[in-house]
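J.: With the sequence up front, the predicted model follows.
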Amino acid sequence: MGMFDLEKHFAFYGSYHNNPVNIFIHMLFVWPIFFTALVLFYFTPPIFSDSKVHLCCHTVLVFNFGFLLAVVYGIYYIGMDRKAGCLGALLCFLCWVSSSHLAHRLGFSCAWKLVLAAQVICWAGQFIGHGVFEKRAPALLDNLAQAFLMAPFFVLLEALQSFFGYEPYPGFHDSVQAKIDAEIKEWKEKQKKKNS
């Protein structure tokens, strides 16, 4: 699978997220997982010395692992699709800034508890979505890195398509849906052989 092949990545992820209730659950919980991870990563050491920026409202931005993660995600999304990717990169940047503000205000002793609670709730919701509604294990069990990297962008593209009819290019949605249907059919055939 090509690193920036949006159709193939979207079809892979979409084949694990085809049920509307499961998609909705992911729309609610994927970005909070990313955000709260950034809250925790705020407390990682700076990448280089003197890499702190003091903003208004007592916010201190630290160029650390959280910043690096937001940059990698943002660049990857722009590489996948320029328009939606720019929006995804902006959301990653806003998550980094706002999570930094929250983490700085809370301090580590409170922040890790908030992160733990949010992560447990969000992951539990997603596993319920897969077990109860999708009736298929999550994508992260088959491709951990791809699932973590694509999840926020998948949710963003789903929202843009659902609410605004956005397509990266004409025919994208139909092409991806055909690939999703083929992957689901192949998975069902494998399950049938496994069970017989």
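T.: Yes, it's here.

J.: When you work out contacts or count neighbours from here on, use the C-alpha atoms and nothing else.
T.: Will do.

J.: Would you check how far apart the residue nearest the centre of the chain and Gly88 are?
T.: Nearest to the mean C-alpha position of the chain, counting by CA atoms, centre = their mean, stands Pro152 at 2.3 Å. For Pro152, the distance to Gly88 (CA to CA, to the nearest Å) stands at 8 Å.

J.: Repeat that for Thr36.
T.: Remark: distance between Thr36 and Gly88 (CA to CA) = 17 Å.

J.: where along this protein do the strands fall?
T.: 52-54, 60-62 (DSSP state E).

J.: Relative to Ala103, which of those strands is closest?
T.: Ala103 lies closest to strand 60-62 among the strands of the chain, at 9.3 Å (CA to CA).

J.: same for that closest one, what does it pack against?
T.: The elements that strand 60-62 packs onto, with contact taken as 3 or more CA pairs under 8 Å, 6 or more residues apart in numbering; DSSP states H and E, are strand 52-54, helix 82-106.

J.: Use this one as the comparison:
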Amino acid sequence: MGEGLLDLRSQLGFYKFYHHNPRNVLIHSIFVPTILFSGCCMLHRVKIYQGISLTAVLSVSFSIFYCLLYFPTGLLAGVLLLLLNLALIDRRVDLTFKQELSLFVIGWIFQFVGHGVFEKKRPALVDNLVQSLVLAPYFIMFEFLFKLGFMPRLKATLEHDLEIKQRNSRKQKQ
């Protein structure tokens, strides 16, 4: 298995190792988008240059990284981020900062509950903060696509890789 920064299998495998309990994945499927949405709303208030928001800069950066990992799904993620940015620019999202912050905090609380109660494993962000924050929305999109029946070989490969990682992890603990 390739371990490179731009290797889709290793990137998704890293995240899957911390998120394989179905209840935790469900929690993340709800609250990663909640955190992404509320975080984008808050960061849209921060203007970098001539009205360009921090959300726009991060969205472009995330989209490029996702496209480099795998172009078709990277393009899909990029379109979704573009739509979110357009909604923010057109003020179709009209939340107060307090509402945005509340959604953001609630999302993080549920994430940690999912790890502590169901996964029984520390969150991935403890081992790699940046990779976890950037990869989380992309991973959740893949989980959704897997549920719809797309990319069954990739899903099977990731599950096989996870079994090997778990076996190796158990051996190291013994």
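T.: The structure has been received and is ready for your questions. Since we're looking at a predicted model, the values are computed, not measured.

J.: can you tell me what part of structure 1 stretch 75-86 of structure 2 aligns to?
T.: Under the alignment (TM-score structural alignment), stretch 75-86 of structure 2 falls on residues 86-97 in structure 1.

J.: Could you do stretch 16-24 of structure 2 as well?
T.: Stretch 16-24 of structure 2 covers residues 14-22 of structure 1 once aligned (TM-score structural alignment).

J.: now do stretch 132-142 of structure 2
T.: Against structure 1, stretch 132-142 of structure 2 falls on residues 147-157 (TM-score structural alignment).

J.: what comes into contact with the matching stretch?
T.: Under the criterion CA atoms under 8 Å, 6 or more residues apart in numbering, residues 9-10, 13-14, 23, 26-27, 30-31, 34, 73, 77, 84-85, 88, 139-140, 166 lie in contact with stretch 147-157 of structure 1.

J.: go again using 6 Å as the cut-off
T.: Met27, Val30, Trp31, Ala139, Leu140 (CA atoms under 6 Å, 6 or more residues apart in numbering).

J.: Filter these down to the buried ones.
T.: Met27, Val30, Trp31, Ala139 (16 or more other CA atoms under 10 Å).

J.: can the residues you listed go into a markdown table with extra columns for distance to Gly131 of structure 1?
T.: Listed next are these as a markdown table, based on distance: CA to CA, whole Å:
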| residue | distance to Gly131 of structure 1 |
| --- | --- |
| Met27 | 17 |
| Val30 | 17 |
| Trp31 | 20 |
| Ala139 | 12 |
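
J.: Which of these fall within helices?
T.: Met27, Val30, Trp31 (DSSP state H).

J.: Give the equivalent position in structure 2 for the last one.
T.: Under the alignment by TM-score structural alignment, Trp31 of structure 1 pairs with Pro33 in structure 2.

J.: Report the contact partners of that match.
T.: Counting by CA under 6 Å, 6+ apart, Pro33 of structure 2 has no contacts.

J.: How about the one 5 residues further on?
T.: Residues near Ser38 of structure 2 by CA under 6 Å, 6+ apart: Glu100, Phe104.

J.: gap between it and Ile106 of structure 2?
T.: Distance from Ser38 of structure 2 to Ile106 of structure 2, by CA to CA: 10 Å.

J.: before we move on, what about Ile27 of structure 2?
T.: In terms of CA to CA, Ile27 of structure 2 sits 12 Å off from Ile106 of structure 2.

J.: neighbour-wise, which of these two wins?
T.: Ile27 (19 against 14; other CA atoms under 10 Å).
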